[in-house]
Every structure is written in C-alpha cells, then in structure tokens.
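K.L.:
Curious how this folds, go ahead:
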Amino acid sequence: MARAPGMSARLKLTFSYAGIVMLAGSLLIAVAWIFALRWLPDHDPPKPSPGQMTAMPAPGSGANPAILILGPSRSDLMRGFAPAAAVALAFLLLLGLVGGWFLAGRMLAPLTRITDATRLAATGSLAHRIELEGRTDEFRELADTFDTMLARLEAHVAEQQRFASNASHELRTPLAITQSLLDAARNDAERDTDRLIDRLHVVNTRAIDLTEALLLLSRANQRSFAREEADLSLMAEEATETLLPLAERHDLLIETSCAVAPAIGSLALLLQLATNLVHNAIVHNLPGKGSEGTTSGQGMIWVSTGIRGDDVELSVENTGDKLAPELVATLTEPFQRGTERVHTDHAGVGLGLAIVDSITRAHDGALTLTPRPGGGLRVTVRLPLPAPYRTPTADASETRYVPTALRLARIGPSHPSSPT
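P.N.:
Below is the predicted model:
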C-alpha cells in the first residue's frame, strides 16, 4: 500500500530526546527563578541621599553609625538572570539535538540490521541470519525470533521443493508407462488387448492412489477439517478389521489391545492414520508363504490404544527386517522408502508415514518411530487428551482408562482410501 513519506524513527527519537532535555532544563531554571524571587523584595529599595552615603561617625565618638544595606531587586534579577537562562536553554537544545541524534542512531542500529535481513529475505535469500551480538533485550529477542523464522522458512521451502520434485517424478512414472503401452499397442496390431487393458488398469489405479494421497496430505497440512469427538480405539479396530484379509494373505497374526482413547479431530483423517499404520505393519513385515509354501517365521502385529498421562496413545508394532536408526529417521519424509523394506506387493507410493505424520501434527500430536531390537518397527502416535477427561492426580507413567462411555457414531461400513 502506497503511503506518504514521513519522518524517520531516528529523527523522531532525536526530537524526543531534545524535547525531554529542554523540558528538564526549563523546569530547573523555573525552580531557580522562583527560589530567587522568594528572597528578593517586590519593589526597588529607596535610593540613599548624598549625606547618607558619605556621613560616617568618627572613630571613638561613641555615636551609632547609620548603616544602609543595599541589595539586588527583581528588576536586577530580570536583567542578569534572563539572558543567562536563555543561553543555557539554547545550549541544552543544541546538546539535546546532537546527543539525541547519536543516541538514536546507536539504539536503532540493531533495527537497521533486522531491516536489512528482512529485505534480503524478501528477495528470496533465506540463508542470511542476523546473529545479533550482546545481552538479551527487546532487539536481541526480535533478532533471534527472526532468525528462527528464517531457519524454519528455509527448511519448509527446501522441503516443498523436494516434495514437488519427488511428486513430479512419481506422477511421471505411471504416465510414461501408459504412454509406452499405448505406443506398443499402436505399433503391434496383434497385441493381446485384454492384457494391455489389465496393465493400463493397474498403472491407472496407482496414479489415482498417488493423486488421492497427495490431496490427503495437502488437506492434513492445511488443517482444513472439522473437529469432533472421536475414539482412537474404534479407529484402530476398524482399520484392523478392514485389513485383516490382507494380513491373512501375508500369513500374519494381529493382536489388538484397545482401551478407550478419546480425542478431538477429524474422524476420516484419524481413520486414515490408523489404516496407514496397520497397512504399513502388514506389507513391511516378515515374508509370508513363498511359492513352495514355506515361511521364514510367523509375522506378528500388535495394535494397542489407551490413555497415558495427558495424552491418548495409538501404538502399532510389527516384526520385520532390522532397521538402522538413520533409515528410520527418514521414513516420515514423502516418497522416502527403505530399500530393504519395500516388497513387491502393496508397496504403496511412499506417502504412508508422511501422511500419518501430517495428520498427527494437524491434531497437535507427536509421532515416534522406534526400531525393534529383533527387527521391525514400533510406531506411536500421541494426541492431546480432551480436557474433560484429564485428572490432575493422574500419574503420567501409568495408563489410565476412562470409564465414561463416549457418544460416538460408529463410522458405518466405511471403505477408507487405499493405504499409501
């Protein structure tokens, strides 16, 4: 918005300093003036006659001398004090202006550095930091806050650029495959049409799943959803029931221990969160039955919910390959897949845990990924417990159960979107 040019902050502070100095000097001079007037007569003393000025008693005559004491009057004070006061005020004005200019410049120097950093950030340079020296004060707090904002903004921009690049690559893959299949069908008139349609259907389904996952991730990041009363135990049970056939095909056992876990949030997003966690635990588990009917071990999945302290907790733990902590730390990034964890079937599009992380943060919660010593992964989601269910005397180290039943409409025969 265009604005008319105004006085600079340094000039305003200079005039303010000079005004304060002038005011203090004027008050001091006024006090001195009033104090002096109190001891002076309000009229000029009578002038002595020539005889009074010269007549003095002879020494030793015993006569009392007539002593006439003459002092300054108010008119004398006006003639002597007023010019000196004017000179003093002029000096104070000059001192206030000059000293105020330098003091204002010194005080506003940190603000100048912050303004320069802001201009650099406005041009797209987010790597610059103010790094203001000195002890903590208002300017130091402002500079540190601005540095923190720049760091977070730089990380966010880098993440968005990386996400856009990865999303473009992932979306280009099914389109390129589709184009290749169509070109091959055009050049080969005798090609099996049914087989071509089946392959195009698979590729198109993967593209649809990826697009829906991207839309869901965007929705979670924007927090554009209505919040209502929910129960994570119902979400976990429904996700387990929905994915039970997939677990049976992988020859996996699922154990559930779901206590009441009230929360506030989006029913659809929380169900998607639970579905993604159970789905990942299934497809990234121990290998199921092979082509010869042999197994390398019975895979297990443990799903539990409950209240711990002032949080509700959803935990999904599974057996599987041993995971390095460095790999686990990257699993919540979009399109990041551990090469040793991706199987040929139901490998997803690399957004499963990224969506879980976004949904968790959108509900002001925390996501924790911990590799199991024997192999596999433990994923824990903790969301804030609604205020009506909090007890001040609860021990945060123990799991509490809320006896009060929640009025929650069961999500009726739902078909959550394909886990990603």
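K.L.:
CA only for contacts and neighbour counts going forward, please
P.N.:
Noted.
K.L.:
and residue 143, how many neighbours?
P.N.:
22 (other CA atoms under 10 Å).
K.L.:
Remind me what the helix or strand hosting it packs against, helices and strands.
P.N.:
Using DSSP states H and E, residue 143 sits in helix 138-187. Applying 3 or more CA pairs under 8 Å, 6 or more residues apart in numbering; DSSP states H and E, one finds that helix 138-187 makes contact with helix 74-122, helix 193-222.
K.L.:
again, only using 7 Å
P.N.:
Under the contact criterion of 3 or more CA pairs under 7 Å, 6 or more residues apart in numbering; DSSP states H and E, helix 138-187 touches helix 193-222.
K.L.:
And the helix it packs on, what's buried?
P.N.:
200, 203-204, 206-207, 209-211, 213-214, 216-217, 219-221 (16 or more other CA atoms under 10 Å).
K.L.:
For that helix, what is the distance to the chain centroid?
P.N.:
33 Å (CA atoms, centre = their mean, to the nearest Å).
K.L.:
Show me what the helix or strand following that helix is packed against.
P.N.:
Where DSSP H and E defines the elements, the next helix or strand beyond helix 193-222 is strand 228-231. If you count contacts as 3+ CA pairs under 7 Å, 6+ apart, strand 228-231 packs onto strand 262-265.
K.L.:
just checking, what packs against the strand it packs on?
P.N.:
Checked by 3+ CA pairs under 7 Å, 6+ apart, strand 262-265 has strand 228-231 packed alongside it.
K.L.:
what's in contact with the strand it packs on?
P.N.:
260-267, 408 (CA atoms under 7 Å, 6 or more residues apart in numbering).
K.L.:
Looking at these, spot the one nearest residue 243.
P.N.:
residue 267 (18.0 Å; CA to CA).
K.L.:
please give me the structure for this one as well, since I'd like to look at both together:
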Amino acid sequence: MNRSPRTPGASVRVKLTIVMSLLVICTGVLILALVYLFLLRYIPEGNLNTVRGDFAPSRRDLAQAFVPRALWALSALVLVSAVGAWLLSGRLLRPLNQLQSTSLKVAAGQLSSRVELSGPRNEFSDVADAMDKMLDEIQAQVDQQRRFAANASHELRTPLAALRATLDVGIQGAGGEEEFMRRLGSISAKAERTVQALLTLSRAESAALHPRSTDVVLLVEDVVEQLLPAAIAAGFEIDVQLPEDLRVEADADLLEHALSNLVRNAIAYGRGAIRIAGGASGSMVLLSVENEGGMLGEAQLSQMVEPFQRLDRLGSVETAGVGLGLSIVDAVARAHHGELVLLARSAGGLSATLRLPAAG
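P.N.:
Below is the predicted model:
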C-alpha cells in the first residue's frame, strides 16, 4: 500500500525544548509580578529620608536596581533550561529512535531484528517488549511458511518423478494394464498422504487450534479401532491401560492425529507389543505409547522429531508414513503448551510420552 509522504514538521525534541523554555519564562514573569505586587507596590515614589536624615531608596530606585539583573538572570535561566531540555528530551526519546531503527530494518526484510530495549520497566519498555513479541510471532509464521514450501517441494518431487516414470512406461506399452494402474494408485496415495501430513504439520505449527474438553479414553479407543487391523496383520498386540476419567483441554482432531501417528510409528518401527498408558500428574495429563524394538541412541532420539527423518523400519511398511509422524506429534504438543518426551527403553524400543494440560 503506497502512502503519500508526510509534510515535514518540528520534531518532538524541538517541541519539548520550546515548551520547557516557555514554562521557565512564564515562571520567571510570574515571580517578577509577585515581587511587584507584594513588595515594590508598597514602597512610595519620590525621594525618601529617614528620621535621622539618611537616604532611603524609592520604588524607582529599587526597580532600576532589581529589574535589569532579574531579566539577565531570567535569560540565563531560560538558556540553561533550553539546553537541559534539549539534552533530557534526547535521552528520553532515545527508545523511540531504537523502535524506528528496528521498524526500518524489519521493513527492509531483516525479520531477525529486535528492539531489545534495556533498563527498568516503563511505558517505552512495554512498547518495545510488545513489538519484540510481535516480531517473534511474525518470524515464526514466516519461517513456518518457508518450511512448508521447502518440505512440500522436497517430498512431492519423489512421487511426481515416479508418476512421470510410470506414465512413460505406460505410454511405451511395457507391463500389464493392471500393474500400471496399481502403481499409479500407489504413487497417488503416497502423494496424498504427504500433502495431508504437511497440512496437518502446518496447522499444528501455526497453533490454529479449536481446544475443548476432550475425553482421552474415547479418543484412544477410536485410534486403536482404526489401526488394530494393521497392527494384527503386522503381528502386534495393543494393550491399553487408561483410567476411566481422563480429559485434556485440546483440539480433538489434532490430538487424534498425534495419537494415530504415535501408534503408526510403533507399528512401523517396533515389534512385539504396543502399550498405551496414561494418567494425571498435577495440572498435566501424561499419555504414553511404548513399543518393543531395537536399541536406540541419543542421536537417534533427537533425529526422530526432525521432518522427513526415517529410521530403519522393523514393522509394517504399509503403516509407515512420510517421515512427518513424530514431527507432527511434537508440533501438536507445543501448540497445546505441552511437550513430547522420547525415551529409549532399556530392553529396546521406544517410549513416547505426550504431556498435555488437563481439562479445567
């Protein structure tokens, strides 16, 4: 949006200096007026002599002696006050200069710039802190959009390349029609899963939530019911141990995605049995999904929440996602002011625990 340039005007610093100088002049004039009203006016005019014949100054004598010196003193006081007001206003307005400098840098594209105003809390520091917080949110949103675009272009490149190769094979007539259609279906399904996972991750990272009191037990039952056929086909048993009344303040759709991803991850990368447990801990609700499997190191645990990072699969390839499962879970947890804790089990396998705020 183009704005017309403003006409130049006096700076706030100049205005404050002028106001301070005028205030000193008015104060000085008021003092002179009070001196005249309550002192000089009671002294008679003309030459005065005391009883002993000594000279006594008249009103004119006192005025001639007092007024010029008072005006010189007032002029000096105005000059000193003007200089002091100029220096003081410059110091007081320095935070505005920092705000302006930061705003110009941000307008030029430097989103990492911050005011970072030092000193005790006051009106300027409140504005600066609010601006820094706003810039943090803006940068987070911009970074999220950039990550989404980069992740989408990176992950969709593979299925699109595979689709093009399959179409080339189909055009050349190599392979049967049934095999050709099966491969097309598989590639399109993977692309659809990738897009859906990216959209879910983007929504979780943007904290576009619709929180409400959610029954964790019912949510877990729905997830287990959906994934039980795949778990049985892969040779897994799912053991659920949850108290009857366990509720969290959360976006039910995103939480269901997160729980589903945890179970899918256990099926894809684990073996044996999957255990789902939960309970309340103060103002938080803990919900854990554990699976048996190989030994995991700290480097692997930190790698798991990174987008598009996949470990060697031990379980079902069909239930595996596109490398965004635990990234989505971590984003959902942070969006709800909670956290995802990953621990390597001593006997092998993974324990993934969601910590979420309990429903009030």
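K.L.:
The stretch 251-360 of the second structure: helices as residue ranges?
P.N.:
For the stretch 251-360 of the second structure, the helices defined by DSSP state H, counting those that start in this stretch occupy 252-269, 298-304, 325-335.
K.L.:
Quick one, which of the ones you listed gets closest to residue 34 of the second structure.
P.N.:
Among the helices of the stretch 251-360 of the second structure, the nearest to residue 34 of the second structure by CA to CA is helix 325-335 (68.4 Å).
K.L.:
about what we covered before: closest to residue 151 of the first structure out of the contacts of strand 228-231 of the first structure?
P.N.:
Closest approach between those and residue 151 of the first structure, by CA to CA: residue 265, at 29.6 Å.
K.L.:
Could you double-check that the closest one sits in contact with residue 361?
P.N.:
No - using CA atoms under 7 Å, residue 265 of the first structure is not in contact with residue 361; the gap is 11.3 Å.
K.L.:
circling back: can you tell me which of the contacts of strand 228-231 of the first structure are buried?
P.N.:
Neighbour counting with 16+ other CA under 10 Å marks 260-267 as buried within the contacts of strand 228-231 of the first structure.
K.L.:
Now render those residues as a markdown table, adding distance to residue 85 of the first structure.
P.N.:
Formatted as a markdown table, those follow (distance: CA to CA, whole Å):
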| residue | distance to residue 85 of the first structure |
| --- | --- |
| 260 | 83 |
| 261 | 80 |
| 262 | 78 |
| 263 | 75 |
| 264 | 73 |
| 265 | 74 |
| 266 | 76 |
| 267 | 79 |
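K.L.:
Farthest pair within the residues you listed?
P.N.:
Longest span within those, CA to CA: 260 and 266, 17.1 Å.
K.L.:
thinking again about what came up before, between the buried residues of helix 193-222 of the first structure, which is nearest residue 17 of the first structure?
P.N.:
residue 221 (49.5 Å).
K.L.:
Not counting its neighbours along the chain, what's nearest the closest one?
P.N.:
Among residues not flanking residue 221 of the first structure along the chain, residue 358 sits closest, at 5.9 Å (CA to CA, 6 or more residues apart in numbering).
K.L.:
Map that neighbour across to the second structure for me.
P.N.:
Matched by TM-score structural alignment, residue 358 of the first structure corresponds to residue 331 in the second structure.
K.L.:
deepest of the helices of the stretch 251-360 of the second structure, which one?
P.N.:
Sort the helices of the stretch 251-360 of the second structure by mean neighbour count, taking mean count of other CA atoms under 10 Å, and helix 325-335 sits at the top with a mean of 25.
K.L.:
So which residues make contact with that helix?
P.N.:
With CA under 7 Å, 6+ apart, helix 325-335 of the second structure has contacts from 201, 204-205, 207, 254, 258, 261, 304-307, 339-340, 354, 356.
K.L.:
Report the mean deviation for that helix after fitting onto the first structure.
P.N.:
Its aligned residues in the first structure lie a mean 2.4 Å from helix 325-335 of the second structure after superposition (mean CA distance after the TM-score superposition for the first structure).
K.L.:
related to what we said a few turns ago, out of the buried ones among the contacts of strand 228-231 of the first structure, who's nearest residue 34 of the first structure?
P.N.:
Proximity of those to residue 34 of the first structure (CA to CA) peaks at residue 264, which lies at 72.6 Å.
K.L.:
separation between residue 65 of the second structure and residue 76 of the second structure?
P.N.:
Distance of residue 65 of the second structure to residue 76 of the second structure, given as CA to CA, to the nearest Å: 18 Å.
K.L.:
same question, residue 278 of the second structure
P.N.:
Here the criterion is CA to CA. By it, residue 278 of the second structure lies 79 Å from residue 76 of the second structure.
K.L.:
Also residue 184 of the second structure?
P.N.:
In this view, residue 184 of the second structure and residue 76 of the second structure are 91 Å apart by CA to CA.
K.L.:
what's near enough to touch residue 57 of the second structure?
P.N.:
Shown in contact with residue 57 of the second structure (CA under 7 Å, 6+ apart): residue 48.
K.L.:
Look at residue 239 of the second structure and tell me its secondary structure.
P.N.:
Under DSSP: H, G, I helix; E, B strand; the rest coil, residue 239 of the second structure falls in the strand class.
K.L.:
number of nearby residues for it?
P.N.:
Taking other CA under 10 Å as the neighbour definition, residue 239 of the second structure ends up with a count of 14.
K.L.:
Could you check which residue of the first structure pairs with it?
P.N.:
Matched across to the first structure, residue 239 of the second structure falls on residue 255, judged by TM-score structural alignment.
K.L.:
Make sure that match is actually in contact with residue 304.
P.N.:
No - counting by CA under 7 Å, residue 255 of the first structure sits too far from residue 304 to count as a contact (8.4 Å).
K.L.:
Identify the residue of the second structure aligned to residue 185 of the first structure.
P.N.:
In the second structure, residue 185 of the first structure lands on residue 170 (TM-score structural alignment).
K.L.:
Give me the nearest residue to the aligned partner of residue 101 of the first structure in the second structure, chain neighbours excluded.
P.N.:
Under the alignment by TM-score structural alignment, residue 101 of the first structure pairs with residue 86 in the second structure. Take residue 86 of the second structure and drop its neighbours on the chain: the residue closest to it by CA to CA, 6+ apart is residue 17, 5.4 Å away.
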